[in-house]
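Any chance you could fold what I've pasted below:
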Amino acid sequence: MQMKALLFDFDGTLLDTNELIIQTFMHVLEERFPGQYSPKDCIKFIGPSLKETFEQITPNEVDEMIEKYRQWNHEHHDELITEFDGVLPTLEKLKEQGVRMAIVSTKRRDTIKKGLELMGATSFFEFLIGIDDVNHVKPHPEPVLLAIEKLGVAKEDVMMIGDNYHDIEAGKNAGVKTAGVAWSIKGEEFLKQYQPNYILQHMTDLLQIVKES
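Have a look, this model is predicted:
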């Protein structure tokens, strides 16, 4: 009996947007706080929602900073993203095997769609859940529970996959299996602290995990 459904985070899991995110943060923060942030400092902002991040950095200018971030990010999106190795062929095989798939992200749906279209991966996913679909973002279980409800499958047949602790915690909080990806910019050891059921060394690992689960 194989696993029936896989929920994927998007940024840093299926699409390598790390360079795009870091450069976007550097652009908006350098303008506001010249010389105070380095690209390395920006790694910790990968994962949380923009609201969460800017509430910590500029609590009185959250909306303004998010708008600046989104504008620069949108303008430079296509030139700064790359695909992770093996993602598309693996998604294709999973789809052929009848595994159901959806995206659960803290990004806006229009931005996720843009990335999926560029990758040529739109057809693999039944639906997307973005920040505009929920009241609480990961690590809260709401986005994962919403995805399970839409799929109409049992929790034990579902796995949440991501590159950050938000993904693993959200999966655990929702009562599903979890997998971290070793290509996370935060590193495999960082993810292991959160005790996911699996760590994927390569996207193709999923093919075996799905069969055995």
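
from here on, contacts and neighbour counts on C-alpha atoms
Will do.

Name the residues of the one helix or strand residue 191 maps to that are buried.
Using DSSP states H and E, residue 191 sits in helix 188-192. For helix 188-192, the neighbour count (16 or more other Cα atoms under 10 Å) marks 188, 190, 191, 192 as buried.

Show me which residues of the helix or strand where residue 25 lies are buried.
Using DSSP H and E, residue 25 sits within helix 18-32. For helix 18-32, the neighbour count (16+ other Cα under 10 Å) marks 18, 19, 20, 21, 22, 23, 24, 25, 26, 27, 28, 29 as buried.

wait, what's in contact with the fourth one?
Okay, so that is residue 21. 46, 73 (Cα atoms under 8 Å, 6 or more residues apart in numbering).

10 Å instead, please
Contact analysis of residue 21 by Cα atoms under 10 Å, 6 or more residues apart in numbering lists 11-12, 27, 39, 42-43, 45-46, 69, 73, 77, 80-81.

One more, so I can put them side by side:
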Amino acid sequence: MKKYLLFDHDGVLVDTELWYYRAGERALADIGVALDKDRYLRDMSQGVGTWAQARAAGVDEPTIDRQRAVRNDYYQEYLRTEAIEIEGVVETLAELSKHARMAIVTTAKRVDFDLIHAERQIKQFMDFVLVREDYQLAKPHPEPYLTGLQRFGAAKEEALVVEDSSRGLNSAVAAGIDCAIVHNEFTKAHDFAQASYRIERLSELTDILRAT
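Here you go, the predicted model:
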């Protein structure tokens, strides 16, 4: 039986994936580089992201470092001003909390995570949160989810990861944990062949828990 849920954050609990891409797109546009979305999505699955395209275009590292800070500012601007709620998340988490213990395992930086959740009700259902600063190797490496298991003191068979990207799925698979992929329009073209479950919305997790 699945007793523990390990949630990814961006694209699963809040609708931020697009805005992170837009922030990078805007930061590269500032220096005359166009960010190709299809390549970004492919790079994203490997944990590479925006700056591979900048390097391929011949941008030097000092400029990349400067524009990374600019990207972060743009992203935080979007977090403050754009609608990033996913309908029904809080209600679903309240229901799921009756059946399993829950935590968030995210590649988001602490400053962004804290900004997102300053006035939201999601964290109240979580035993703990692991942000990027809480582990050494990011997804698709298994360390983030193995760290989550260790914090819970849980066996791999007792846990279920909830993700929306192939990078996160690969992290879960490498950690030996079953993974449910929730639909996200931004990442829908990723390869999810290794997923244990495919769901349209988080509320479907209740049936999965009951069936395991």
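
before we move on, the earlier item: quick one: average offset of the helix holding residue 25 of the first structure versus the second structure, please.
Once fitted to the second structure, helix 18-32 of the first structure is off its aligned match by 1.6 Å on average (mean Cα distance after the TM-score superposition for the first structure).

Against which helices or strands is the helix or strand following that helix packed?
Proceeding C-terminally, helix 18-32 of the first structure gives way to helix 39-42 as the next helix or strand, assigned by DSSP H and E. Applying 3 or more Cα pairs under 10 Å, 6 or more residues apart in numbering; DSSP states H and E, one finds that helix 39-42 of the first structure contacts helix 18-32.

Okay, strands next: where are they in the first structure?
5-8, 15-16, 82-83, 100-104, 128-129, 158-162, 177-181, 198-200 (DSSP state E).

Would you reformat those as a markdown table and include mean neighbour count and distance to residue 114 of the first structure?
Conversion of the strands of the first structure to a markdown table gives the following (neighbours: other Cα atoms under 10 Å; distance: least, Cα to Cα, whole Å):
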| stretch | mean neighbour count | distance to residue 114 of the first structure |
| --- | --- | --- |
| strand 5-8 | 24 | 16 |
| strand 15-16 | 20 | 11 |
| strand 82-83 | 17 | 13 |
| strand 100-104 | 24 | 13 |
| strand 128-129 | 22 | 12 |
| strand 158-162 | 28 | 19 |
| strand 177-181 | 24 | 22 |
| strand 198-200 | 19 | 25 |
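
any idea how far residue 163 of the first structure lies from residue 172 of the first structure?
Distance, residue 163 of the first structure to residue 172 of the first structure, by Cα to Cα, to the nearest Å: 14 Å.

Compare the two (neighbour count), which wins?
Just comparing residue 163 of the first structure and residue 172: by other Cα atoms under 10 Å the higher neighbour count belongs to residue 163, 30 against 22.

Find the residue closest to that one in space, skipping its chain neighbours.
Once flanking residues are discounted, residue 163 of the first structure sits nearest to residue 184: 4.8 Å by Cα to Cα, 6 or more residues apart in numbering.

re earlier: give me the buried subset of the contacts of residue 21 of the first structure.
By neighbour count, with 16+ other Cα under 10 Å, the contacts of residue 21 of the first structure hold 11, 12, 27, 42, 43, 45, 46, 69, 73, 77, 81 as buried.

who touches the first one in this structure?
For residue 11 of the first structure, the residues meeting the contact criterion (Cα under 10 Å, 6+ apart) are 17-18, 21, 46-47, 81, 105-107, 112, 115, 162-164, 184.

Show me what it aligns to in the second structure.
Using TM-score structural alignment, the equivalent of residue 11 of the first structure in the second structure is residue 10.

got it, and residue 65 of the first structure?
Using TM-score structural alignment, residue 65 of the first structure sits opposite residue 67 in the second structure.

residues near its match, how many?
Counted with other Cα under 10 Å, residues neighbouring residue 67 of the second structure total 20.

if we can go back for a sec, on contacts alone, who are the packing partners of the helix holding residue 191 of the first structure?
If contacts are counted by 3+ Cα pairs under 10 Å, 6+ apart, helix 188-192 of the first structure sits against helix 165-174, strand 177-181, strand 198-200.

so how much does the longest one differ from the second structure once superposed?
This points to helix 165-174 of the first structure. Per aligned residue, helix 165-174 of the first structure averages 0.7 Å (mean Cα distance after the TM-score superposition for the first structure).

circling back to that earlier point, mind putting the helices and strands packed on helix 188-192 of the first structure into a markdown table with distance to residue 94 of the first structure?
Shown next, in a markdown table, are these (distance: least, Cα to Cα, whole Å):
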| stretch | distance to residue 94 of the first structure |
| --- | --- |
| helix 165-174 | 20 |
| strand 177-181 | 16 |
| strand 198-200 | 15 |
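
Residue 93 of the first structure: which of those is closest?
strand 198-200 (16.4 Å; Cα to Cα).

What is that closest one packed up against?
Going by 3+ Cα pairs under 10 Å, 6+ apart, strand 198-200 of the first structure lies up against strand 158-162, strand 177-181, helix 188-192, helix 205-212.

Residue 87 of the first structure: which of those is closest?
helix 205-212 (10.3 Å).

The closest one vs the second structure, average distance?
So helix 205-212 of the first structure averages 0.7 Å relative to the second structure (mean Cα distance after the TM-score superposition for the first structure).

So which other helices or strands are in contact with that helix?
strand 5-8, helix 87-96, strand 158-162, strand 198-200.

ok and the second one relative to helix 205-212, angle-wise?
Going back to what we said before, that points to helix 87-96 of the first structure. Counting by axes from the mean of the first three to the mean of the last three Cα atoms, to 10 degrees, helix 87-96 of the first structure lies at 20 degrees to helix 205-212.
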